[in-house]
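**Student:** here are the coordinates; sequence isn't available:
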């Protein structure tokens, strides 16, 4: 994430894209975040734009996620009503325009250059060069997935070192645990420490 931001930061016409076009079978982390906490996703996206000097942001939502698409659009409308994006954000020199679009629905469109090709009206085909060099409409473009951007507000508030301590040595930071994974593997504590009240479900055998 930092390398992408550094490669794009400060260059004119930079764009940040939130990639919510996850295509891995059984992967719904991005969908869950967009449906349940779209404001956090937008906050992370805005912080990324601030870091990169970008004035344009795009949230790409997988076409099979109508609820996520609706929730993200509602969140953007609320954000504009509160004065967060737009011209001279909260009296500053920063200007930010945010739009939400539905993805093409093909698996390869989740790949960064294919995703950008789809945003430009193409077939969603992979292509050189790397987006930070030449991306959306030839502008330097950062593409981060939704889960990454959703983590940014906490990192900004508490620091990168504190965020890294929340994971395990082989995989620092947090991750959205899925039922197919061991919660202990991704959160750094055993399943016995996870109460049914926190998880919302009790399988009995844990």
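**Tutor:** Received the coordinates, thanks. Note that the coordinates shown come from a computational prediction; the quantities given were computed from them, not determined experimentally. Numbers count the residues shown, from 1 in each chain.
**Student:** C-alpha only now, for contacts and for neighbours.
**Tutor:** Will do.
**Student:** Show me the helices in this protein, by range?
**Tutor:** For the chain, the helices identified by DSSP state H occupy 2-8, 29-36, 38-52, 66-81, 112-119, 146-158, 160-164, 183-187, 196-199, in order along the chain.
**Student:** would you list these in a markdown table and tack on distance to residue 58?
**Tutor:** Formatted as a markdown table, the helices of the chain follow (distance: least, C-alpha to C-alpha, whole Å):
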| stretch | distance to residue 58 |
| --- | --- |
| helix 2-8 | 16 |
| helix 29-36 | 14 |
| helix 38-52 | 9 |
| helix 66-81 | 11 |
| helix 112-119 | 9 |
| helix 146-158 | 11 |
| helix 160-164 | 25 |
| helix 183-187 | 29 |
| helix 196-199 | 32 |
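**Student:** let's bring in a second model and compare:
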């Protein structure tokens, strides 16, 4: 099984598992061994699924302002957890390919493997929810057809992105490309870098 196929399989399992309860407060029951790459991929998509629904909830025009603020705090934490996990997944690849010597003409990619995999996780959620729209019975045929067209595009995008990830990993393994990971410096979460926060000290 290719790595992208593994990702797609785990992301789909996590997405469907989440929607058994469809609750942002449901506990995650990760079926994979702790600290394995499979465990982290499942966790990655679960975080994405919860955040997807956070974003739905906070857009409710009738939401209570106090609840909205509390939810915004949860979204901020979820964003940080997501970023930290992507960087952890990149660490897996850095370790896996640490013995590879880049060729003299090796180039760097515009994004690391884990950030490409991040997009693959989001695609799983887009595909799931677009499929739900296609299967709705309380809407018009026009709506369903429009959603089917979008679903077809998303499925093609997943195929293309999966192939691109496989090509990137093959290039890194062969030394044609090399990894260089930059930590995501989210300044708004850092009390030492957010002027609103450090001004209150």
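**Tutor:** Noted; the coordinates are in hand. Not measured: the values here are computed from a predicted model.
**Student:** Report the TM-score for the pair.
**Tutor:** Structural agreement between the two chains, given as a TM-score (TM-score structural alignment, normalised by the length of structure 2), stands at 0.25; 98 aligned residues with a C-alpha RMSD of 6.1 Å.
**Student:** returning to what we had before: let me have the helices of structure 1 in a markdown table, extended by distance to residue 98 of structure 1 and mean neighbour count.
**Tutor:** Putting those into a markdown table (distance: least, C-alpha to C-alpha, whole Å; neighbours: other C-alpha atoms under 10 Å) gives the following:
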| stretch | distance to residue 98 of structure 1 | mean neighbour count |
| --- | --- | --- |
| helix 2-8 | 18 | 16 |
| helix 29-36 | 15 | 20 |
| helix 38-52 | 9 | 22 |
| helix 66-81 | 7 | 18 |
| helix 112-119 | 14 | 23 |
| helix 146-158 | 15 | 18 |
| helix 160-164 | 26 | 14 |
| helix 183-187 | 32 | 18 |
| helix 196-199 | 33 | 9 |
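**Student:** These: which one's closest to residue 16 of structure 1?
**Tutor:** Closest of those to residue 16 of structure 1 is helix 38-52, at 6.2 Å (criterion: C-alpha to C-alpha).
**Student:** what angle separates the closest one from helix 146-158?
**Tutor:** Using axes from the mean of the first three to the mean of the last three C-alpha atoms, to 10 degrees, the inter-axis angle of helix 38-52 of structure 1 relative to helix 146-158 is 70 degrees.
**Student:** so what secondary structure elements neighbour helix 38-52 of structure 1?
**Tutor:** helix 2-8, strand 15-20, strand 56-61, helix 66-81, helix 146-158 (3 or more C-alpha pairs under 8 Å, 6 or more residues apart in numbering; DSSP states H and E).
**Student:** same thing but at 10 Å, please
**Tutor:** Using 3 or more C-alpha pairs under 10 Å, 6 or more residues apart in numbering; DSSP states H and E as the contact criterion, the secondary-structure elements in contact with helix 38-52 of structure 1 are helix 2-8, strand 15-20, helix 29-36, strand 56-61, helix 66-81, strand 97-102, strand 141-145, helix 146-158.
**Student:** I'd like to know which elements the helix of greatest length in structure 2 is packed against.
**Tutor:** Scanning structure 2 for the helix with the most residues, using DSSP H, yields helix 141-174. Contacting helix 141-174 of structure 2 under the criterion 3+ C-alpha pairs under 10 Å, 6+ apart are the following elements: helix 3-21, helix 65-96, strand 107-108, helix 113-134, strand 177-178.
**Student:** Would you reformat the ones you listed as TSV and include distance to residue 164 of structure 2 and mean neighbour count?
**Tutor:** As requested, these are exported to TSV (distance: least, C-alpha to C-alpha, whole Å; neighbours: other C-alpha under 10 Å):
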stretch	distance to residue 164 of structure 2	mean neighbour count
helix 3-21	9	18
helix 65-96	16	16
strand 107-108	14	14
helix 113-134	9	19
strand 177-178	13	22
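**Student:** so how far is residue 84 of structure 2 from the residue nearest to residue 10 of structure 2 when sequence neighbours are not counted?
**Tutor:** Computed as C-alpha to C-alpha, 6 or more residues apart in numbering, the closest residue to residue 10 of structure 2 that is not its neighbour in sequence is residue 42, at 5.8 Å. Using C-alpha to C-alpha, to the nearest Å, one obtains 14 Å as the distance from residue 42 of structure 2 to residue 84 of structure 2.
**Student:** rewinding a little: just tell me which of the helices and strands packed on helix 38-52 of structure 1 ends up closest to residue 112 of structure 1.
**Tutor:** Residue 112 of structure 1 sits nearest to strand 141-145 of all the helices and strands packed on helix 38-52 of structure 1, at 6.5 Å, using C-alpha to C-alpha.
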